[in-house]
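Asker: Sequence first, then the predicted structure:
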Amino acid sequence: MCTPNDTPSPNVKKALAKRIFYNIATLRKAYAEEKLYRLVPGSPFLPSELSDCYRIFLKNTSRDLHKWHHYFPVYHRHFEKYRNRPVKIIEVGVSRGGSLKLWKAYFGPQAEIHGIDIKESCLRFHRPEEGIHVHIGDQADRAFLRDVLRQCPAPDIFIDDGGHTTRQQIVTFLECYPHISERGVYLCEDVHANACEKFIDSRMTFLEFAKNHIDFLYAWYSNSRNAFYPYLCKNPPSVEIPLLTAITRSLHFYDSIVVFERGKVCMPRSEIR
């Protein structure tokens, strides 16, 4: 198994950058006769549905906020339930400070927001009296991330919009995901950077890494010759599962965004009535 610290050769980086397009081409070839995989003209850009978060973005004129328009329906779908509540948010990537301002306006005055950036200049956005905190450090430094999590334990929302390298994305997930709140949301954006060689510094892209986690949702069925038998019993035998399986309700894949939704997952039970 490749770890985030493995440094890929130039040829491996090139192959990883092309992986998405190779996968598309392979599926299209395998099902060449299927209507689903035929080429069609792409639709021109149209504004996304006008959620409150999107309206705040559209009204911003400070030139300090850089977002893809198609991200806003995803934000609204996964974040809306936290509005006007005492929510805790960590976002990697402060840049010009616009997203800190966006989240404060969207979530409301009770929101506690922690931004992470490697640039010291971002400290100018540190306003603890407004519930906005800025931490300076490298998101690939696990000791630094642990220190941030001590200052903001059990965040409800974790957004990775940082350096976008594959190693940063993988290391940040591994260190932070176990520590977000029980029904929290972990969102990694700009995953399309995984198709660009300059952002690949591990032997697996974050997108491939995240895809592999789909299988963890099915870990319950890997401990028996008859995968379904234990779940038909009134007193089923104990089944050991990875922690990730026990705390992950769902994974969501969008254009350039991957979302992990946490939640306590109990042993499945099948019943005939």
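Answerer: Everything's here; your move.
Asker: CA only for contacts and neighbour counts going forward, please
Answerer: Noted.
Asker: hey, where'd the helices end up in this protein?
Answerer: Using DSSP state H, the helices found in the chain span residues 10-17, 19-30, 52-59, 72-79, 98-107, 142-151, 166-176, 206-212, 243-247.
Asker: Could you save these as TSV and add columns showing mean neighbour count and distance to residue 226?
Answerer: TSV is the format used below for these (neighbours: other CA atoms under 10 Å; distance: least, CA to CA, whole Å):
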stretch	mean neighbour count	distance to residue 226
helix 10-17	17	37
helix 19-30	13	31
helix 52-59	15	48
helix 72-79	16	36
helix 98-107	20	47
helix 142-151	15	40
helix 166-176	21	32
helix 206-212	17	23
helix 243-247	17	20
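Asker: among the ones you listed, which is nearest residue 218?
Answerer: Minimum separation from residue 218 across those (CA to CA) falls at helix 243-247, 7.9 Å.
Asker: Show me the contact partners of the closest one.
Answerer: The set of residues that contact helix 243-247 without belonging to it, under CA atoms under 8 Å, 6 or more residues apart in numbering, is 178, 182, 216, 217, 218, 219, 262, 263, 264, 265, 266.
Asker: What residues does the nearest residue to residue 84 once chain neighbours are set aside make contact with?
Answerer: With CA to CA, 6 or more residues apart in numbering as the criterion, residue 84 has its nearest non-adjacent residue at 5.0 Å, and that residue is residue 108. If a contact means CA under 8 Å, 6+ apart, then residue 108 has 83, 84, 85 as its contacts.
Asker: Let me see the contact set for the first one.
Answerer: If I follow you right, that is residue 83. 106, 107, 108.
Asker: and which of those is nearest residue 237?
Answerer: Residue 237 has its nearest neighbour among the contacts of residue 83 in residue 107, at 43.9 Å by CA to CA.
Asker: Presented hereafter is structure B, for comparison with structure A:
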Amino acid sequence: MAEEHEGREEQEAASEETASEESGEQPVQQYPHPGLETRALNRFPEAAVQPVARTVPEDPDAEVEGELFQYWSKTPGGHKWLHYFELYEEIFFSLGSRPVRMLEIGVFRGGSVRMWSHCLPPGSTVVGIDLDETCKQFEDVASNLHVRIGSQADPDFLKSVAEEFGPFDFILDDGSHHTDHMIDSFTHLFPEALVPGGQYLVEDTHTNYWLDYRDSAYSFVDFSKDLIDMMHAIYLDRPDERFFREEHSFRLNEVQVPEIAAMLKEIRFRDSLVLFQKHRHYHLPVSRLLQE
């Protein structure tokens, strides 16, 4: 959203000023769960430090390919991390050639919604939502690009947008980046506003590790990791594989699970990105034991 993006730029500038000051003048902001990042690291026998250099070659555009990037890079007002485009392209191609419906949370200066509106198949509908009323200028009804003004933290507003334009094939959250907003938007939109088989992408999840964006101790990354456990809810209280094996006397015909557990087909993590896919149809998994 525009005002959050502008706030982000101010925070980045402030961080640069702080970095130039003498050590000790400002407290170091760190992930609110001290030591948590070392829990996995300590499992490795040799936890060596690896330096990460700047982009090589010096022109970072040389490493970014695809129709989306080519259009976006010529669109005024764009702001993206360049490594996002690899996943964008994968999503873009997975949507196919039929018209789709897309919702983007956060319009900012219009670069992203215009990119998707231009590149998605003809007849597609792109809807952007933002708090900033000036974002309405990017609406182009003739091209099926719509902008609605409201907060991603307002469930009634989200419901009204979904009723007007949904359900959506693809939802992209590039909004406030506040942890509660990320979680609440997902819980309201993923179950009801996303089509079966649809994809829901949350980007800039690195902000979960910056205190300025954490309005709760429980981050969206924490929430996403918990949803991995939720995907495996059918296995709880079932002691072994025989409960899912073909033709076995133990095989279950039905298992009661939370609704969200039956919706989650896939959760993919990348640097600063979490992509969820919704099941088209969900059935109990089947184990098969082949005879020797």
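Answerer: All right, it came through fine. Everything numeric in this text was worked out from a predicted model, so none of it was measured.
Asker: hmm, back to that, export the helices of structure 1 to a markdown table and tack on distance to residue 115 of structure 1?
Answerer: Shown next, in a markdown table, are the helices of structure 1 (distance: least, CA to CA, whole Å):
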| stretch | distance to residue 115 of structure 1 |
| --- | --- |
| helix 10-17 | 29 |
| helix 19-30 | 30 |
| helix 52-59 | 18 |
| helix 72-79 | 17 |
| helix 98-107 | 7 |
| helix 142-151 | 10 |
| helix 166-176 | 14 |
| helix 206-212 | 21 |
| helix 243-247 | 25 |
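Asker: so which of those helices comes closest to residue 191 of structure 1?
Answerer: Of all the helices of structure 1, helix 206-212 sits nearest to residue 191 of structure 1, with 6.8 Å by CA to CA.
Asker: quick one on the thing from earlier: derive a PyMOL selection command for the buried subset of the contacts of helix 243-247 of structure 1.
Answerer: Restricted to the buried members of the contacts of helix 243-247 of structure 1, where burial is judged by 16 or more other CA atoms under 10 Å, the PyMOL selection command reads as follows:
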select buried, resi 182+216+217+219+262+263
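Asker: Of the contacts of helix 243-247 of structure 1, which is the nearest to residue 205 of structure 1?
Answerer: Distance from residue 205 of structure 1 was checked for each of the contacts of helix 243-247 of structure 1 by CA to CA. The minimum falls on residue 216, at 17.9 Å.
Asker: Residue in structure 2 paired with that closest one?
Answerer: For residue 216 of structure 1, the equivalent position in structure 2 is taken to be residue 230, counting by TM-score structural alignment.
Asker: likewise residue 269 of structure 1?
Answerer: The equivalent of residue 269 of structure 1 in structure 2 is residue 286 (alignment by TM-score structural alignment).
Asker: Just give me the neighbour total for that match.
Answerer: By other CA atoms under 10 Å, the residues close to residue 286 of structure 2 number 12.
Asker: Show me the strands in structure 2, by range?
Answerer: Taking DSSP state E as the criterion, structure 2 carries its strands at 101-105, 125-130, 145-149, 168-173, 194-203, 264-270, 273-278.
Asker: Let me have the ones you listed in TSV, extended by distance to residue 82 of structure 2.
Answerer: Rendered in TSV, the data for those read as follows (distance: least, CA to CA, whole Å):
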stretch	distance to residue 82 of structure 2
strand 101-105	18
strand 125-130	21
strand 145-149	24
strand 168-173	16
strand 194-203	12
strand 264-270	13
strand 273-278	12
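Asker: Indicate which one of those is closest to residue 11 of structure 2.
Answerer: Using CA to CA as the criterion, the shortest distance between residue 11 of structure 2 and the strands of structure 2 is 18.2 Å, found for strand 194-203.
Asker: aligned partner of the residue nearest to residue 84 of structure 1 in structure 2?
Answerer: The criterion is TM-score structural alignment: under it, residue 108 of structure 1 has residue 121 as its aligned partner in structure 2.
Asker: distance of its match from residue 95 of structure 2?
Answerer: Spatial separation of residue 121 of structure 2 from residue 95 of structure 2 under the definition CA to CA, to the nearest Å is 9 Å.
Asker: repeat for residue 282 of structure 2
Answerer: The spacing between residue 282 of structure 2 and residue 95 of structure 2, counted by CA to CA, is 20 Å.
Asker: Give me the residue at the spatial middle of structure 2.
Answerer: Centroid-nearest residue in structure 2, with CA atoms, centre = their mean: residue 202, separated by 1.4 Å.
Asker: List the contacts of the alignment partner in structure 1 of that one.
Answerer: Alignment of residue 202 of structure 2 against structure 1 is given by TM-score structural alignment, with residue 188 as its counterpart. By CA under 8 Å, 6+ apart, the residues touching residue 188 of structure 1 are 159, 160, 161, 169, 257, 258, 259.
Asker: And for the residue lying closest to residue 188 of structure 1 once chain neighbours are set aside, the neighbour number?
Answerer: Take residue 188 of structure 1 and drop its neighbours on the chain: the residue closest to it by CA to CA, 6+ apart is residue 160, 4.6 Å away. The burial count assigned to residue 160 of structure 1 is 23, neighbours taken as other CA under 10 Å.
Asker: Which position in structure 2 pairs with residue 160 of structure 1?
Answerer: In structure 2, the position corresponding to residue 160 of structure 1 is occupied by residue 173, as judged by TM-score structural alignment.
Asker: contacting residues around its match?
Answerer: The neighbours of residue 173 of structure 2, taking CA under 8 Å, 6+ apart as the test, are 104, 105, 106, 182, 200, 201, 202, 203.
Asker: Check these and tell me the two furthest apart.
Answerer: Using CA to CA, the two most remote members of these are 106 and 200, lying 14.3 Å apart.
Asker: So if I had to pick from these two, which one is more boxed in?
Answerer: residue 106 (30 against 23).
Asker: Skipping its backbone neighbours, what lies nearest the aligned residue in structure 1 for the more buried one in space?
Answerer: Residue pairing (TM-score structural alignment): residue 106 of structure 2 is matched to residue 93 of structure 1. Nearest-residue entry for residue 93 of structure 1: residue 162, 4.2 Å, with adjacent residues in sequence omitted and distances by CA to CA, 6+ apart.
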